[in-house]
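Participant: quick one, what's the 3D model for this:
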Amino acid sequence: MMKVLEWIKTNPFFIVAGLLAIVSVLLGDFSWVYINFQLLVTLFGLMLVLGLFSASGGLNYASFRLLAWANNSRVLIQALILLSFLASFLLSNDVAVLTLLPLYLNVLYYLPKFNGQVLGAVLIVLAANLGGVFFPFSNPQNLLIYQTFQPSFLDFITWTGPLMLVGLILLGLASFKVDKLAISKQKQTATVSWSLAAYASLGMLLMVLAIFGVLNVYWTAGAIGLAVFIFGRKYLLQVDYMLLLTFACFFIIVGNLSQIIWLRELLSTYASQLSISYWASLLLSQIFSNVPTTILLLPFSQDYPALLLGVNIGGLGTLLASMANLLGFNIVRSFVSMDTRAYLRTFLKVNFSFLIILAVFFYGGLCLLLS
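Facilitator: Next up is the predicted model:
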């Protein structure tokens, strides 16, 4: 009984999402089409190769190099924020969080007196969300909108560029709130399994090629998974399967919502309006996450900039607002010295501050430019 209660306590989002998915299926139906398998398989492959890299000791090695480079904790966090921001341009916000947040948490082992660890983690996740708004291929919601409306590349980044730049300015200002602690330059050594690190690097390269469409993502992730199963199946246990199932449940919920006749009529009538498309996408993202929200509203929106800005800004706010947020929370929760409640409080405070500022500012810009 205690193990069941502990499991429930450890997986609250999956339990809630699972129950809602079951209710939606009972009231509607079940279809595999509702689930974005490409996104889930991509995340599986990335979690697997990053787990291999962590097991190789590569995180320790990278942590020592960062500590040797930085003069103080604030400079270190600012560098990681910028890396997270820039990495999400090309590799998506999810990949940036999966890659850089474990590195940051590993660095904290060697900064026991650093008081800004919670804020640092929050800003790294926030940076991934804000950097990932820029290119059409930077995140799934952008790609869905770009493929549906087919604007020119220049027109697309004309809308996302200002959001990216304003987000970077806000991040820069927020980073000065990070505790400034001198870093000791004591020489550190790390034991690294270079062969395992090489396999992990090769796996990451293959997954990046799959993300860009050079390779088939299903075959790529499947080949990596098969290789790991044959040569080191224990590493398969490092994948967060509950998180993948949580997002599968969200896709099922949204898929059934999109089939409700009165809801479709409501969306068809009102979601084409600029203001409603913008605010509905922003607010629904807080509940269903921005990728499922995009799938729900995409058939009914006519002004793609309103939907585009709404779901990207809507990725800030709650833990459910974007996949990167939940990934970040699950990574932080596994870090024993991090106060999860303190992280959640700081996360919500900072995210909603950014959300309100960006939502109001860009709504004004939308009304001015599209009126």
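
Participant: could you use CA atoms for every contact and neighbour count after this?
Facilitator: OK.

Participant: so which elements touch the helix or strand harbouring Phe231?
Facilitator: Element membership for Phe231, per DSSP states H and E: helix 217-232. The contact analysis (3 or more CA pairs under 8 Å, 6 or more residues apart in numbering; DSSP states H and E) places helix 217-232 against helix 37-55, helix 194-211.

Participant: and Thr158, how many neighbours does it have?
Facilitator: When counting by other CA atoms under 10 Å, one arrives at 13 neighbours for Thr158.

Participant: sorry, back to before: tell me which of the helices and strands packed on helix 217-232 lies nearest to Arg333.
Facilitator: Checking the helices and strands packed on helix 217-232 against Arg333 by CA to CA gives helix 37-55 as the closest, at 16.0 Å.

Participant: identify the residues contacting the closest one?
Facilitator: 59, 94-95, 98-99, 140, 196-197, 199-201, 203-204, 207, 211, 217-218, 220-222, 224-225, 235-236, 238-240, 244, 247-248 (CA atoms under 8 Å, 6 or more residues apart in numbering).

Participant: out of the helices and strands packed on helix 217-232, deepest packed?
Facilitator: Compared across these, helix 37-55 shows the largest average neighbour count, a mean of 21 (mean count of other CA atoms under 10 Å).

Participant: could you also give me the structure for this next sequence, so I can compare it with the first?
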Amino acid sequence: MKNNFINFIAREWLFLLSLCGLLFTSYHLSAFPLFSQADLVPIFLLFALFVVIKGLENSHLFLQVSSFLEKSKFLPQKLLFISFFLSMLISIDVAIITLLPIVLSLKIKQREKLVILVALTSHIGAALTPFGTPQNLFIYSYYSLNTYEFIKIIAPFSFAMLALFFIVSLFIKTTSIRKKEELIANINKPLAYIYLTLFLTVVLIILHILPLNLLPWILLFIFFFDIKSFKVDYLLLFTFIIFIGLTANIKQMLGTTIEHPTHIFILSSFLSQFISNVPTTLILNKFTSQYEALLWGTNVGGFGSIIAAMANLITYKIYISHNDSKNTKSFILQFIAYGYAAFIAGYILYFLIM
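Facilitator: All right, here's what the predicted structure looks like:
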């Protein structure tokens, strides 16, 4: 019992820390935050995405894809460009939730470095489009930017970081460690086709091409058709809800105006390390008109700590759900080290370019 409790704290420390933050700020304000429909819709979409991805995983599609990738040349470079363009087209969270189970099914040396490469590259691909990340969408909408202006501001960051990550990928040597006699589970083709169709449908709903009211019907169908796919990380979803409440509380507690671009860049990038870049955007937009610095700061600020971006948290949770606790500490240290290296590179780029 004691070991189970310690293991729970070790795995879910971020959930517990966030909950403490929410309770403390709510006590300070003498009120709990109220959640609107707009707050909870993204959580509902993430839940549907988790369920569909779990279904694809259960069909053994990811095992087949990973087995194919293990035999291909230039694997780090392929994953680099796939994650860059996929996150640019379907958003960072969807790209990471889609790609990481495939990467984690690989039986190769330096797999952890590939996980980190995919996660970090997804940041810079998603940064390039207004809908690639939640903070981008909010800045794009709040400041009434046009698409050309938006891309012009952030393109130097995305492409310079892509070139840097490409150079890093050349030093990642992947060798298959799968035993020749090891059998790969046969893919359940009917199940895979059904979940691929459902995955595409959920993505189209996320992109506002299909209506949101289709989502309950999809989940109801999966519930009766394949309830095993509902075995997803519910604590991760609750952590997101807590973050939303914590953001609302912090917004009430702060109040000032900041107009110097460098101050906004530094403040947004560093604040992201502690409360994530989406809450940082929601807080700071009320106090500044410097959208270029805010856009750069929140995207650079997505690198670094586990909680600097929701995508980092998703990466961490997906990784620990596929690995035993022995590897978790090593992965976290590597993820933070590479993340802060990218964070510093982003800082250098900002002061060179902007």
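
Participant: would you pull the TM-score for this pair?
Facilitator: Comparison of the two superposed chains (TM-score structural alignment, normalised by the length of structure 2) gives a TM-score of 0.93, and 349 aligned residues with a CA RMSD of 2.1 Å.

Participant: right, and the helix or strand after the helix holding Phe231 of structure 1?
Facilitator: Per DSSP H and E, the first helix or strand lying C-terminal to helix 217-232 of structure 1 is helix 241-257.

Participant: tell me, that next one lands on which residues of structure 2?
Facilitator: Using TM-score structural alignment, helix 241-257 of structure 1 lines up with residues 234-250 of structure 2.

Participant: can you tell me the SS state at the counterpart of Leu316 of structure 1 in structure 2?
Facilitator: Residue pairing (TM-score structural alignment): Leu316 of structure 1 is matched to Phe303 of structure 2. Secondary structure, DSSP: H, G, I helix; E, B strand; the rest coil: Phe303 of structure 2 is coil.

Participant: surely Phe303 of structure 2 touches Ala345?
Facilitator: No. Using CA atoms under 8 Å, Phe303 of structure 2 makes no contact with Ala345, being 10.1 Å away.

Participant: those two: which is more packed in?
Facilitator: Per other CA under 10 Å, whichever of Phe303 of structure 2 and Ala345 has more neighbours is Phe303, with 33 against 16.

Participant: which residue is the nearest non-sequential neighbour of that one?
Facilitator: Excluding the flanking residues, the one nearest Phe303 of structure 2 by CA to CA, 6 or more residues apart in numbering is Gly339, at 4.9 Å.

Participant: map the one you found across to structure 1 for me.
Facilitator: Counting by TM-score structural alignment, Gly339 of structure 2 corresponds to Asn351 in structure 1.

Participant: what's the strand or helix carrying its match packed up against?
Facilitator: Per DSSP H and E, Asn351 of structure 1 falls inside helix 340-370. For helix 340-370 of structure 1, the packing partners by 3+ CA pairs under 8 Å, 6+ apart come out as helix 117-131, helix 153-175, helix 304-313.

Participant: mean deviation, the last one versus structure 2?
Facilitator: Which is helix 304-313 of structure 1. Mean deviation of helix 304-313 of structure 1 relative to structure 2 after superposition (mean CA distance after the TM-score superposition for structure 1): 0.7 Å.

Participant: which residues touch that helix?
Facilitator: Residues from elsewhere that reach helix 304-313 of structure 1 (CA under 8 Å, 6+ apart): 129-130, 133, 141-142, 145, 149, 159-160, 163, 274-275, 277-282, 285, 290-291, 293-294, 297-298, 301, 355, 358-359, 362, 366.

Participant: any idea how far it is from the chain center?
Facilitator: Here the centre of helix 304-313 of structure 1 is set off from its chain's centre by 17 Å, with CA atoms, centre = their mean, to the nearest Å.

Participant: could you point out which element follows it?
Facilitator: Next helix or strand after helix 304-313 of structure 1 toward the C-terminus (DSSP H and E): helix 323-333.

Participant: what helices or strands is that next one leaning on?
Facilitator: Against helix 323-333 of structure 1 (3+ CA pairs under 8 Å, 6+ apart) you get helix 73-108, helix 117-131, helix 241-257.

Participant: try 10 Å this time
Facilitator: Helices and strands touching helix 323-333 of structure 1, by 3 or more CA pairs under 10 Å, 6 or more residues apart in numbering; DSSP states H and E, are helix 73-108, helix 117-131, helix 241-257, helix 340-370.

Participant: how much does it stray from structure 2?
Facilitator: Looks like 1.1 Å for helix 323-333 of structure 1 (mean CA distance after the TM-score superposition for structure 1).

Participant: now stretch 88-107 of structure 1
Facilitator: Relative to structure 2, stretch 88-107 of structure 1 is 1.0 Å off (mean CA distance after the TM-score superposition for structure 1).

Participant: any idea what the nearest residue to Ala248 of structure 2 once chain neighbours are set aside is structurally, helix, strand or coil?
Facilitator: Excluding its sequence neighbours, the residue lying closest to Ala248 of structure 2 (CA to CA, 6+ apart) is Pro33, at 6.4 Å. At Pro33 of structure 2, secondary structure determined by three-state DSSP is coil.
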